[in-house]
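[1] This is a predicted model, with the sequence first.
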Amino acid sequence: MTSEIGFVLLILILMLLGLVFEITRPDIILFFTLSLLLLSGIITTEEALKGFSNEGMLTIALLFIVAASIQKSGIADRVIRKLLGSSNSIRWTLFKILTPVTAFSSVLNNTPIVVTLTPILRKWCADHQLSPSKFLIPLSYATILGGTLTLIGTSTNLVVHGMLLDAGKKGFSFFQIGFVAFPAVFFGLLYIILFGYKLLPDHKDLLDKVNEHSKEYISQMEVDADFPFLNASVETAGLRRLKGLFLIEIIRKDEKVSPVKSTTIIREGDKLIFTGLISTIAELQKIKGLQLRTDSDFSLDMLKNGNTQLIEAVVSHHSSLLYKKIQDSNFRSKFDAGVIAVHRHRERIKSKIGDITLKPGDTLLLLCGPDFDKKISQSNDFYVTTPLKTPSLLEDQRKGLLSLFLLLTMIMLVTLNILSMLKAMILLVILLLLLKVITPEEAIKSLHIPVLLLIACAFGIGTALLESGTASFLAGGMVHLAKPYGILAVIGVLYLVTNLLTEIITNSAAAVIMFPISLEMAQQIGIDPIPLVLAITIAASASFSTPIGYQTNLIVYGPGGYKFIDYVRIGFPLNIIVMLSTILMIYTFWI
């Protein structure tokens, strides 16, 4: 092993540790990794930047725009609402939901599908006295499985397709990955619907659980006539930065003031609603003129009025709030919302709200003002998992149907080899803009720059593995380990390593790291690289055993009230089903 290979391996290990322990956002970790490889001379400037012009990455960017035009129409959620019906059978309901969801996910980004359908499923479960925890992980898994059916089903497929083209090889056809993946999808769905859901817990909805124990989250103090700061602002009264507590709302007769601003005036008779470390409420009782209220019938729902909503939201992988304290993020003015509680790994973080540092997957319980809907529509900071008062307009529905028709037309042109995938998506986005189905502003907002930065940087890292000889070194070790047991074992080892990586880091990063290794393995054993590339493509998407490997798994983590072990319990058998099916298909038709 040369010193250059040793250096690249060290950088790669540090990158993996940074991703596993969530030191900062994934795109920033990969950007620093790429920068180190560039500055050390491992790769040239051209090689470092090649990912930013890669056909797969550019196609993903265009697909974000297409997905946004369809998503805002509400087509998917209208279909699911009609299919849900009134049946109380979990198995039959799962069949009715997961089948169309899998189909939708084969041509649309799975993240907005899960975000859109999560609140719909939770409300339906509440109406039918069923646990949402029986449905949300299956929803995530169905979108992941559906993404393997076509070239555009997931960013991973397009990333690997782009790398094949960069390597001078023929990229995937539109349904080539799906041909291999279809049996895995079929048997995977069958497992989830018939047996898998039984392995999931029967948890109550988080909002219901919080309402049952509302005294652990909120406390009331009433302002008497002898309060020394009557008719003064919240800031002047010293109620803005309290030890362990946060003033979330003021109830004044029939009026509810929320979110509370620093300039809000305190009046006699006001009921001050605090959240945070309720155990520290004794400190407030020492203030003259503040009396603790212990109404037994007070609940979180009583905080709502005509202009406010109780909302549950999940912090995204690419949020600008990540690794910042809530008090430093200007949260209240940025979103017109106050944070009542933060849950992480199904447990409430018992700390002063402002001192909590947010991480991906954190579930926030928010009391939102009238401008919340508008402000969150301009942000990718978190996914709202409770219904918002934003009905889809008829005009948006028509535009969504037009978007879907145009997308299917482009898919047909790509399948018939009339257009390349990139050219088809360029033409489709131009048509969407010309027909005013989506505005330029909406198109720019839909691009998800952190995701694109992560993918583009990953390309450069993959090039460094190849050019430095690190990919050849790692491939040699894997071939040496597996070759004595036959080609089936070689495919199996490659699949397992890729699958392990995708469970602990992002799927696109796992695919890019393993792509050059798969090429080197194919060369060393003397076979066509396509079967090995197909193996890593499907393995990189098949993240079922942890909540952190795939974004949709993390989205449903908090709303479903799951524990880490729940993903292992239902996901590990699904990993085995997909792996065995994929390996056997590849071995049967390509080897």
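    Everything's here; your move. On a predicted model such as this, the values are computed, not experimentally measured, just so you know. Numbering: from 1, shown residues only.
[2] use CA for all of it now, contacts and neighbours both
    Will do.
[3] Can you mark which positions in the helix or strand where Ile577 lies are buried?
    Secondary structure from DSSP states H and E places Ile577 in helix 564-590. Within helix 564-590, the residues that count as buried by 16 or more other CA atoms under 10 Å are 566-575, 577-579, 581-583, 585-586.
[4] got it, and stretch 81-98?
    Going by neighbour count (16+ other CA under 10 Å), the buried part of stretch 81-98 is Leu84, Ile90, Arg91, Thr93, Leu94, Phe95, Lys96, Ile97, Leu98.
[5] and it, how far from the chain's centre?
    The offset between the C-alpha centroid of stretch 81-98 and the centroid of the whole chain comes to 24 Å, using CA atoms, centre = their mean, to the nearest Å.
[6] then this one, side by side with the first:
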Amino acid sequence: MIEAPSFHATAAMILTVIVFVAFARGRISVEIVSLLTIAMIAVFLYFYPLPHSMATDGLALAFAGFGHPALITICSLMIMGRGLVVTGALDPTARILERVWKFNLQIGLLVSLLLALGLSMIVNDTPVLVLLLPIFVALAQRGAMPASKTLIPLNAAVLIGGMATTIGTSTNLLVVGIAVDLGMPQMSVFHYTPIVLAAALVALPYLWLVMPRLLPDNSTGEVISQRRFFTRLRVTGRSELAGKHFDEITDSLPDDFRFEERPNGTFEPGQRLLISGTHDGLEDAMRVLRGQVAPAWVTDRISREAKALGEDIQVVEMVVTADSRIVGRTLASSGIADHYGVAVLGVHRPDRFIGNRPSPASEEIRFAEGDVLLVTGLSDGLQNFANGDSLLQLEGAKLMPRRSKAVLAACIMFAAVALASIGLPFFGEQGFYMLKVPIAISALTGAILMFLTGCVKFDRVGRALSAKVIVLVAASIAIGRIVLDSGAAAWLGQVLAMGLADLSPAFVLAAIMLFVTILTNFASNATAATVGTPIAFNIATQLGLPQEPLILAVLFGCNLCYATPIAYQTNMLIMAEGNYSFADYLRTGVPLVLIMVTTLSILLVTTYGM
């Protein structure tokens, strides 16, 4: 007969249910629920300490999440991801995937899911998601599916791939290690891979076709990407246009860019042609065509000053007011570059004034009241331009990528991923071997290098981090600790073992996997692995069942963490980028959990003849 749970175990289970309901209902913000959870645990354990502990130990348990390696890892990975974005290091990969997405959105999503699944089999799943996350955010900004419709499916594909090998996640290594300590033989890297891949084939249609439809479109339309700017393109001697006919370059032009006038023959150096496009379209066209929309001496001076002062180059939109000095003037006659050291990249003229075209193609563009100018420069120069010439600066300034550090940022990220997944070459008394480096250490090292090399600046780090994710991680760690330390997890395991005694082997296996899945979604992977592995081993011994399939049921259950954002660190990494709510994870994750539990249970029963 199982004894009733202790006072602390009962309180821990009640608290877990209350917190889950609060998250799921969504009436109170995630940050407030998380902070209240930490506060309740701290106060409760201060007045009612755990056995053999002091009142202050409860405070340490409640607030331990803020210094936990998992939180440090997540913050470090966010910083490194920010470094890849602000340096433009991922632009080449994004453009390749963009071509696939432009061909067909559904095929693009399928290719992306397969890529994520395959990479996470051989590289730890957290670095894989960190590598792909900014790419998919950039793709969403370029017109692919909204990030809120792709990131949860992408994360699920990464988690499924990570489950397929013993090196895919740290949880897999933990389960296998505990099993070896209990007397089971060591599993090879691909010991159970066919089982997971078969289950992935069953789950893939849901990830690909159903899950995006269940997710909301949380994207916010950026005004800057909707406006069409007109400007003059100067063909330079090193331009890709020089000596070519228009028909030869049409295929390389971005969709949101066009020539408003074309040469009669070939493009010749020195020609200035009227073009138009969105901000991103103009930027892509300049990269591909290697022409100029602003005088080289201005852009070069801005780059030199930015490097000397250690500032970022910005691109902002400014509206010309009726009192502005530049009304009626052309860019050449306004002297903007000489006066303020900024460059006007293009002019957008709203339809309510004179239609889309700013002026006839044969004339220079003249500024008019209501025009929106796309201007680049340093912050002081932009501010002086706005104040001095009576322009209204719009919100949403965009930082230009520091492309000179793109290769450096990519190398730092690659090194951090390699350290976490492969290890560090090391010569010791036993000869040459690969020293495994924890993901927390490799990610923290990478974040520090991002700061030291200037890929990410200290005053910009706030943009890389999410307060919601930070407090949510801290609260989930505190819940996992009290569930484990109070004995609640052990008591639940005993109840499970007693309830499975009279079931068939197939149902025993499925019940263990489902139990561990629930535990991992509300506590942590480590807690689920630590509690579930010995329970499964003992149940197999007591009931005379093969031990390996039950241990694999625990391993698989620890990875089925799709239903809540607190279940795994990658779930939290995508929460801010996708602007997800707790309910989004429940709505999409619960069906996937049921699909995977059912499929994996059947495959294990069939494979091991149970």
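    Received it, and whenever you're ready, just let me know what you need. Note that the structure is a prediction, hence the values are computed from the model and not measured.
[7] Work out the gap between the helix holding Ile577 of the first structure and the centre of the chain.
    From the chain centre to the centre of helix 564-590 of the first structure is a distance of 22 Å (CA atoms, centre = their mean).
[8] hang on, isn't Glu4 of the first structure packed against Ser468?
    Yes. Assessed by CA atoms under 8 Å, Glu4 of the first structure is found in contact with Ser468 at 6.5 Å.
[9] quick one, which of those two is more surrounded?
    When neighbours are counted by other CA atoms under 10 Å, Ser468 comes out ahead of the other of Glu4 of the first structure and Ser468, with 19 against 15.
[10] what's the closest non-adjacent residue to that one?
    Ile5 (6.1 Å; CA to CA, 6 or more residues apart in numbering).
[11] which one in the second structure is aligned with that neighbour?
    With the correspondence set by TM-score structural alignment, Ile5 of the first structure lines up against Ala9 in the second structure.
[12] ok but Ser87 of the first structure is inside a helix, no?
    No. Applying DSSP: H, G, I helix; E, B strand; the rest coil, one finds Ser87 of the first structure to be coil, outside a helix.
[13] who's in contact with it?
    Residues touching Ser87 of the first structure, when contacts are defined by CA atoms under 8 Å, 6 or more residues apart in numbering, comprise Thr93.
[14] what's the distance between it and Thr93 of the first structure?
    Taking CA to CA, to the nearest Å as the measure, Ser87 of the first structure falls 7 Å from Thr93 of the first structure.
[15] Tell me the one of the buried residues of stretch 81-98 of the first structure nearest Glu22 of the first structure?
    Looking at the buried residues of stretch 81-98 of the first structure and their distance to Glu22 of the first structure, the nearest is Leu98, at 31.3 Å (CA to CA).
[16] Tell me the counterpart of that closest one in the second structure.
    If you follow Leu98 of the first structure across to the second structure using TM-score structural alignment, you land on Leu113.
[17] Now do the contacts for that match.
    Pro153, Leu154, Ala157, Val158, Trp208.
[18] Hmm, the first one is touching Pro212, no?
    Put plainly, it is Pro153 of the second structure. Yes. Taking CA under 8 Å as the contact criterion, Pro153 of the second structure and Pro212 are neighbours in contact, 7.1 Å apart.
[19] So which of those two has more stuff around it?
    For Pro153 of the second structure and Pro212, the more surrounded residue by other CA under 10 Å is Pro153, and the numbers stand at 26 against 21.
[20] quick one: what's aligned to the more buried one in the first structure?
    Using TM-score structural alignment, Pro153 of the second structure sits opposite Tyr141 in the first structure.
[21] what does stretch 169-185 of the second structure rub up against?
    Contacts of stretch 169-185 of the second structure with the rest of the structure, by CA under 8 Å, 6+ apart, involve 124-125, 162-163, 165-167, 186-187, 525-526, 529-530, 533-534, 537, 548, 551, 554-555, 558-559.
[22] contacts for the host helix or strand of Ala76 of the first structure?
    In this assignment (DSSP H and E), Ala76 of the first structure forms part of helix 75-84. If you take CA under 8 Å, 6+ apart as the criterion, helix 75-84 of the first structure is touched by Thr93, Lys96, Ile97, Phe104, Ile113, Thr116, Leu117, Ile120, Trp124, Gln397, Gly400, Leu401.
[23] From the centroid of the second structure, which residue is nearest?
    Compute the mean C-alpha point of the second structure, and by CA atoms, centre = their mean the closest residue is Leu133, 3.3 Å away.
[24] Surely that residue is within a helix?
    Yes. Remark: Leu133 of the second structure belongs to a helix, assigned using three-state DSSP.
[25] residues in contact with it?
    Contacts for Leu133 of the second structure were tallied using CA under 8 Å, 6+ apart; they are Gly81, Leu151, Ile574.
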